[in-house]
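[1] 3D, please:
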Amino acid sequence: MLKLQSLIGLPMIDQASGRRAGTIQDIWFDEHWQLAGMITRASRWGRRGMTVLRWRHVAACGEDAVLLHEQALEERLPEGEIVRCFHTGLVRLRNLPVMTLGGLQLGRVSDVYFHQDEGTPIVGYELTDGFISDLREGRRWLRIAAYPDQVTLGEDAILVPARAEQDLEQATSNR
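    You can find the predicted model right below:
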């Protein structure tokens, strides 16, 4: 399982030539919140859009670099097409509140866990309650794969079943 934030800032290396293809600036998600690609360059003065590499071009994700298949091609997409991202975009996953259907806020998204080789769905969130709480109690982990059709990823909040509160507490106490 990989943490999404560990990819941001990593160099992308062409597997065939060993040439650096760029640096990951952000991660972009499709409308189903699956990893769609990596943003390599954002808008610059007067130039609209973002330069991206689609996730299908990733051969491997390591601690120090992301390796790309031989035919990896960057694309320039209009900003309006890149809606859901981790740091940027119209809908930002980072810092979204995670709420139960009972109205209880479990925390805010600090990081995202996913499996590189399984269609890149999000499998869990690392949650924060703020700096002081993180220092005292640590961050908590919520495995959303346990609720396949019961998670709503909205523009302003992520909604999970009420039982997620108990699952979150168990995950915290079993660390």
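
[2] From here on, just use CA atoms for contacts and neighbour counts.
    Noted.

[3] Tell me the buried residues in the longest helix along the chain?
    Across the chain, the longest stretch assigned as helix under DSSP state H is helix 164-173. Within helix 164-173, the residues scored as buried using 16 or more other CA atoms under 10 Å are 164-165, 168.

[4] how about a markdown table for those, with distance to Asp134 added?
    Below are the buried residues of helix 164-173 laid out as a markdown table (distance: CA to CA, whole Å):
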| residue | distance to Asp134 |
| --- | --- |
| Ala164 | 19 |
| Glu165 | 17 |
| Leu168 | 15 |
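
[5] quick one on the thing from earlier: check which helices and strands the longest helix of the chain is in contact with.
    strand 140-143 (3 or more CA pairs under 8 Å, 6 or more residues apart in numbering; DSSP states H and E).

[6] Distance from the very next helix or strand once past the strand it packs on to the middle of the chain?
    As assigned by DSSP states H and E, the chain's next helix or strand after strand 140-143 is strand 152-153. Relative to its parent chain, strand 152-153 has a centroid offset of 14 Å by CA atoms, centre = their mean, to the nearest Å.

[7] Likewise for stretch 145-163?
    Taking mean C-alpha positions (CA atoms, centre = their mean), stretch 145-163 and its chain are 15 Å apart.

[8] do stretch 66-79 as well
    Here stretch 66-79 is found 18 Å from its chain centre; the criterion is CA atoms, centre = their mean.

[9] this one next, for a side-by-side:
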Amino acid sequence: MRTFSILKNLPVYTEQGEKLGEVCDLMISQSGKVHKVVLSKKHFFKKAITISLDQIFTYGPNGILVKNADEQTGHEKMPFSYHENINGKRLITHQGEDLGIVKDVYFQEDLGTIVGYEFSDGFFSDITEGKHIARTILPAAIGKDAIIINVN
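    Got it, this is the predicted structure:
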């Protein structure tokens, strides 16, 4: 299981040793699964490309290796501002309980299935109680202002 915060800013390399960029975000499908990793490339103008999870060969502590580097079809170029970030959105249960603000996402790297959301209930609560994690089984509804989840 991985979290986005562990992957953020990690360099991504091809098997041939070419640096493609650094992880800057995750793309989440309508079905609530992580299906691509977004990389930023530092050029004169910021550019972003996406890598699908099935192209990732290995996750390391200091970088990520991508297979099939010869086939550029999997490296999709895209405008840098492509969607809204899920960090900072309200996390609300199907029962209407407001859990707090999303801080991180836990997902299975092989399938892209999101298994939980780390959230904050406020600064003092974080200090006194520590991390809060809401585990989910079913895909979340990710809206403009909030993420609606079924908690178990």
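
[10] ok so, going back, show me the contact partners of the longest helix of structure 1.
    Residues from elsewhere that reach helix 164-173 of structure 1, judged by CA atoms under 8 Å, 6 or more residues apart in numbering: 100, 106, 140-143.

[11] thinking again about what came up before, of the buried residues of helix 164-173 of structure 1, which is the nearest to Leu67 of structure 1?
    Leu168 (33.7 Å; CA to CA).

[12] ok, that closest one to Pro11 of structure 1 distance?
    As judged by CA to CA, to the nearest Å, Leu168 of structure 1 and Pro11 of structure 1 stand 34 Å apart.

[13] can you check Leu135 of structure 1 too?
    30 Å.

[14] what about the residue at the greatest distance from the centre of structure 2, which helix or strand?
    Residue farthest from the centre of structure 2, counting by CA atoms, centre = their mean, is Thr128 at 26.9 Å. Using DSSP H and E, Thr128 of structure 2 sits within helix 123-129.

[15] give me the stretch of structure 1 that that helix matches.
    Helix 123-129 of structure 2 corresponds to residues 131-137 of structure 1 when matched by TM-score structural alignment.

[16] what's the average distance of that stretch to structure 2?
    Compared with structure 2 after fitting, stretch 131-137 of structure 1 has a mean deviation of 1.5 Å; criterion: mean CA distance after the TM-score superposition for structure 1.

[17] And for the residue minimising distance to the centre of structure 2, nearest residue in space, chain neighbours not counted?
    Residue closest to the average C-alpha location in structure 2 (CA atoms, centre = their mean): Leu26, at 3.4 Å. Distance criterion CA to CA, 6 or more residues apart in numbering; nearest residue to Leu26 of structure 2, sequence neighbours excluded, is Val37 at 4.7 Å.

[18] ok so that neighbour is a helix residue?
    No. Under DSSP: H, G, I helix; E, B strand; the rest coil, Val37 of structure 2 sits outside any helix and is assigned strand.

[19] Buried residues in stretch 3-18 of structure 1, which are they?
    Burial within stretch 3-18 of structure 1, assessed by neighbour count using 16+ other CA under 10 Å, is assigned to 3-5, 7-8, 10-15.

[20] Could you single out the nearest of those to Ala72 of structure 1?
    Taking those together and measuring to Ala72 of structure 1 by CA to CA, the closest member is Asp14, at 7.7 Å.

[21] My read is that that closest one contacts Glu74, right?
    No. Counting by CA atoms under 8 Å, Asp14 of structure 1 sits too far from Glu74 to count as a contact (12.0 Å).

[22] Ile13 of structure 1 should be in a strand, yeah?
    Yes. According to three-state DSSP, Ile13 of structure 1 belongs to a strand.

[23] from what I can see it touches His57, true?
    No. The criterion here is CA under 8 Å, and Ile13 of structure 1 misses it with His57 at 11.1 Å.

[24] secondary structure class for the residue mapped onto Ala59 of structure 1 from structure 2?
    Under the alignment (TM-score structural alignment), Ala59 of structure 1 pairs with Phe57 of structure 2. Of the three states, Phe57 of structure 2 takes strand under three-state DSSP.

[25] Phe57 of structure 2: neighbour count?
    14 (other CA atoms under 10 Å).

[26] who touches it in this structure?
    The contact partners of Phe57 of structure 2, by CA under 8 Å, 6+ apart, come to 64-67.

[27] so what's Met78 of structure 2 up against?
    Contacts of Met78 of structure 2 by CA under 8 Å, 6+ apart are 47-50.
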